[in-house]
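**Student:** quick one, what's the 3D model for this:
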Amino acid sequence: MTNRLGTRIFRLFSLLLILISQANAKPQTLRFAINSPGSAPYIYYDEVSGNYQGVIVDFFDRLEEDGHFKIEYFESERARSEQLLFRGFADMFLSSPRWVNQPENYFFSLALMPHRSFMYATKPYSQPFNPSKNKGALICTRNSYIYPVLQPFFDNNTLLRVDSSTQTTMALMLAKERCDFAIMSDHNAKAIMTTAKFCNSEFYQSPNAISAVDVLFVIRKELHKVKKQIDERLKIFIDSGERDKSVQRHVGARIFPKRLCSEV
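**Tutor:** Here you go, the predicted structure:
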């Protein structure tokens, strides 16, 4: 009887120690590299609140609720982010396996959301965009970004690449006719081209998507347990409809063609 009582006390004491240990455990810090300056609806800096906003932030807010993780955001650029991850200076960034130079070096989460790229112009399209039928066209692109579908045409000079540091600058270049087309995801284009800055500009979206990929979290190879927890949370975030609500909140239902403000 005494032995049984001692065993129960020991088990209760051990359980108490475990609970205390878990309660006092500090959340694991995860460093997320932002492709500066970010872009809606994924992640962007909100001047009013002084904080980062976007679908990524909404998801990580949910992830932090469990108390196991704390997310730190810092600005980088796409080409640099992969190197930072490989060297252990970053833990995650948003991308696609098709855009990563050495995908075998990393883990990839479940898909966060689809990313469809279109060609944008200041004049209506009479037919789907065909790279081979637009020889010599100037294409506004984002510096250091990889465009697998267009790359062969850039390589043989059928299309000419004009790099900009941000998607907003790309849209400005297009509006000023310094390039013939701009390639951008539909979400980015909606968030940027429909702002007051472009009130006096018209933009048209190509009838066809140039490419479609899933964007997801690229995760440092050492963080296999973190990947599992992120995947579990992502499934809940998507299946519950929170992801779609987040996209609408950060982009809205604005569609193309984008007309002059006076015509809206």
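
**Student:** contacts and neighbour counts: CA atoms only from here.
**Tutor:** Fine.

**Student:** can you report how many residues lie near residue 134?
**Tutor:** One way to gauge burial is a neighbour count; for residue 134, by other CA atoms under 10 Å, it gives 12.

**Student:** my guess is it contacts residue 159. True?
**Tutor:** Yes. In this structure, residue 134 is within contact of residue 159 by CA atoms under 8 Å, at 7.3 Å.

**Student:** mutual contacts of those two, please.
**Tutor:** For the pair residue 134 and residue 159, no residue contacts each of them under the criterion CA atoms under 8 Å, 6 or more residues apart in numbering.

**Student:** one more sequence to fold, the one below, so I can look at both together:
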Amino acid sequence: MRWALGALLGISLSVSASDPPLRFAVADSWAMPMVQFERGRPTQGILIDMMLSLATQVGVPAEFHVLPRTRVQNAMEHGEVDVRCYAAQSWQPNQSGDYIWSIPLFFQRDVLISRHGETPKVDPAELPRQSIGTVLGYIYPTLQPLFDAGQLQREDARNQNQVLEKLLAGRYRYAVSNQWTLDWFNQRLMPGQQLQGVAVLQEQNVGCYVRNDPKVPVQRILRTLLRMKMSGEIDEIIRLYTGSTEANP
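**Tutor:** Reported below is the predicted structural model:
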């Protein structure tokens, strides 16, 4: 995997220095298998591999801007970044600015999780008053009415991995994670320690959106993403990290 990433980096760096870079927003709340950070810089993962390949095929260098989740949309609106991936229109209903969305590229499943040995199936609406592990700035539509009513309280962590570490340490009984990150996290744990999904909260397709600016090769980006999805390239990147490609429902 690192060889493939290195090859993509080499190709990307070989692009003419006169070409303006394609600036990607990278949320610092992401975790593997989406993104791995080393000393605050993204080094590999499904999204990084996809972004590098996209920039290479478009013919421009890739530039990654690591931002807090709550700053990403503001950076898009102010022209600090050009492309945001792994997003859904429902996550920003009041989105301001001129953007064009790609076709759906990924399938995300959000699950309520607990430590091993807890009740295997749970109805969130029936949980007694307690804190739930969440990521700062993330929206959880299924749980929001319960947060609004005070039945459940958010306990935010900076990133998804911290949420899982806190759950494992017993800081709370339940937390929210996407399925990919949960599976990746469990790989390092013994079967009796692994965290378990107890309820599916939401399933949806996510993609990328591009700032509609004459300085950005918008149509080339969208055509390339379409080609990468239709050719199976994106699904192959997913398979390399997760061992499978989950078909959209």
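
**Student:** what sits against the counterpart of residue 179 of the first structure in the second structure?
**Tutor:** For residue 179 of the first structure, the aligned position in the second structure is residue 172, judged by TM-score structural alignment. Residues in contact with residue 172 of the second structure, defined by CA under 8 Å, 6+ apart, are 131-133, 166.

**Student:** tell me which helix or strand residue 207 of the second structure sits in.
**Tutor:** Of the helices and strands defined by DSSP states H and E, residue 207 of the second structure is found in strand 196-211.

**Student:** which strands and helices sit next to that strand?
**Tutor:** In terms of contacts (3 or more CA pairs under 8 Å, 6 or more residues apart in numbering; DSSP states H and E), strand 196-211 of the second structure is packed against strand 83-87, strand 99-101, strand 106-114.

**Student:** give me the contact list for the shortest one.
**Tutor:** The one in question is strand 99-101 of the second structure. Contact with strand 99-101 of the second structure is made by 207-212, 218, 222, as judged by CA under 8 Å, 6+ apart.

**Student:** would you map the helices across the stretch 101-250 of the first structure?
**Tutor:** According to DSSP state H, counting those that start in this stretch, the stretch 101-250 of the first structure carries its helices in the segments 151-155, 167-175, 186-193, 224-239, 242-251.

**Student:** quick one: closest of the ones you listed to residue 24 of the first structure.
**Tutor:** Residue 24 of the first structure sits nearest to helix 224-239 of all the helices of the stretch 101-250 of the first structure, at 19.6 Å, using CA to CA.

**Student:** which parts of that closest one are buried?
**Tutor:** Of the residues in helix 224-239 of the first structure, those scored as buried under the neighbour-count criterion (16 or more other CA atoms under 10 Å) are 226-227, 230-231, 233-234, 237-238.

**Student:** ok, average deviation of that helix from the second structure?
**Tutor:** After superposition onto the second structure, the mean distance of helix 224-239 of the first structure to its aligned counterpart is 2.9 Å, using mean CA distance after the TM-score superposition for the first structure.

**Student:** helices and strands around that helix, which ones?
**Tutor:** Other helices and strands packing on helix 224-239 of the first structure, by 3+ CA pairs under 8 Å, 6+ apart, are helix 55-64, strand 106-121.

**Student:** tell me the angle that helix makes with helix 55-64.
**Tutor:** Taking axes from the mean of the first three to the mean of the last three CA atoms, to 10 degrees, one finds that helix 224-239 of the first structure is oriented at 110 degrees with respect to helix 55-64.

**Student:** which residues does helix 224-239 of the first structure contact?
**Tutor:** Applying CA under 8 Å, 6+ apart, the set of residues contacting helix 224-239 of the first structure from outside is 59, 62-63, 107-110, 112, 219, 243-244.

**Student:** do that again at 7 Å, thanks
**Tutor:** Where contact means CA atoms under 7 Å, 6 or more residues apart in numbering, the residues beyond helix 224-239 of the first structure that reach it are 59, 63, 109-110, 219, 243.

**Student:** now do the same contact list for the equivalent of residue 89 of the second structure over in the first structure.
**Tutor:** Using TM-score structural alignment as the criterion, the counterpart of residue 89 of the second structure in the first structure is residue 97. With contacts taken as CA under 7 Å, 6+ apart, residue 97 of the first structure has the following neighbours: residue 103.

**Student:** and residue 97 of the first structure, how far from residue 113 of the first structure?
**Tutor:** If you measure residue 97 of the first structure against residue 113 of the first structure using CA to CA, to the nearest Å, the figure is 14 Å.

**Student:** repeat that for residue 24 of the first structure.
**Tutor:** Computed as CA to CA, the residue 24 of the first structure to residue 113 of the first structure distance reads 35 Å.

**Student:** looking at these two, which is more packed in?
**Tutor:** residue 113 (16 against 9).

**Student:** surely that one touches residue 214?
**Tutor:** Yes. The pair residue 113 of the first structure and residue 214 qualifies as a contact (CA atoms under 7 Å) at a distance of 5.8 Å.

**Student:** name the nearest residue to residue 35 of the second structure, ignoring sequence neighbours.
**Tutor:** Spatial nearest neighbour of residue 35 of the second structure, excluding adjacent residues (CA to CA, 6 or more residues apart in numbering): residue 45 at 4.3 Å.

**Student:** show the contacting residues for the one you found.
**Tutor:** The contact partners of residue 45 of the second structure, taken as CA under 7 Å, 6+ apart, are 32-36.

**Student:** map it across to the first structure for me.
**Tutor:** Structural alignment places residue 45 of the second structure opposite residue 54 in the first structure (criterion: TM-score structural alignment).
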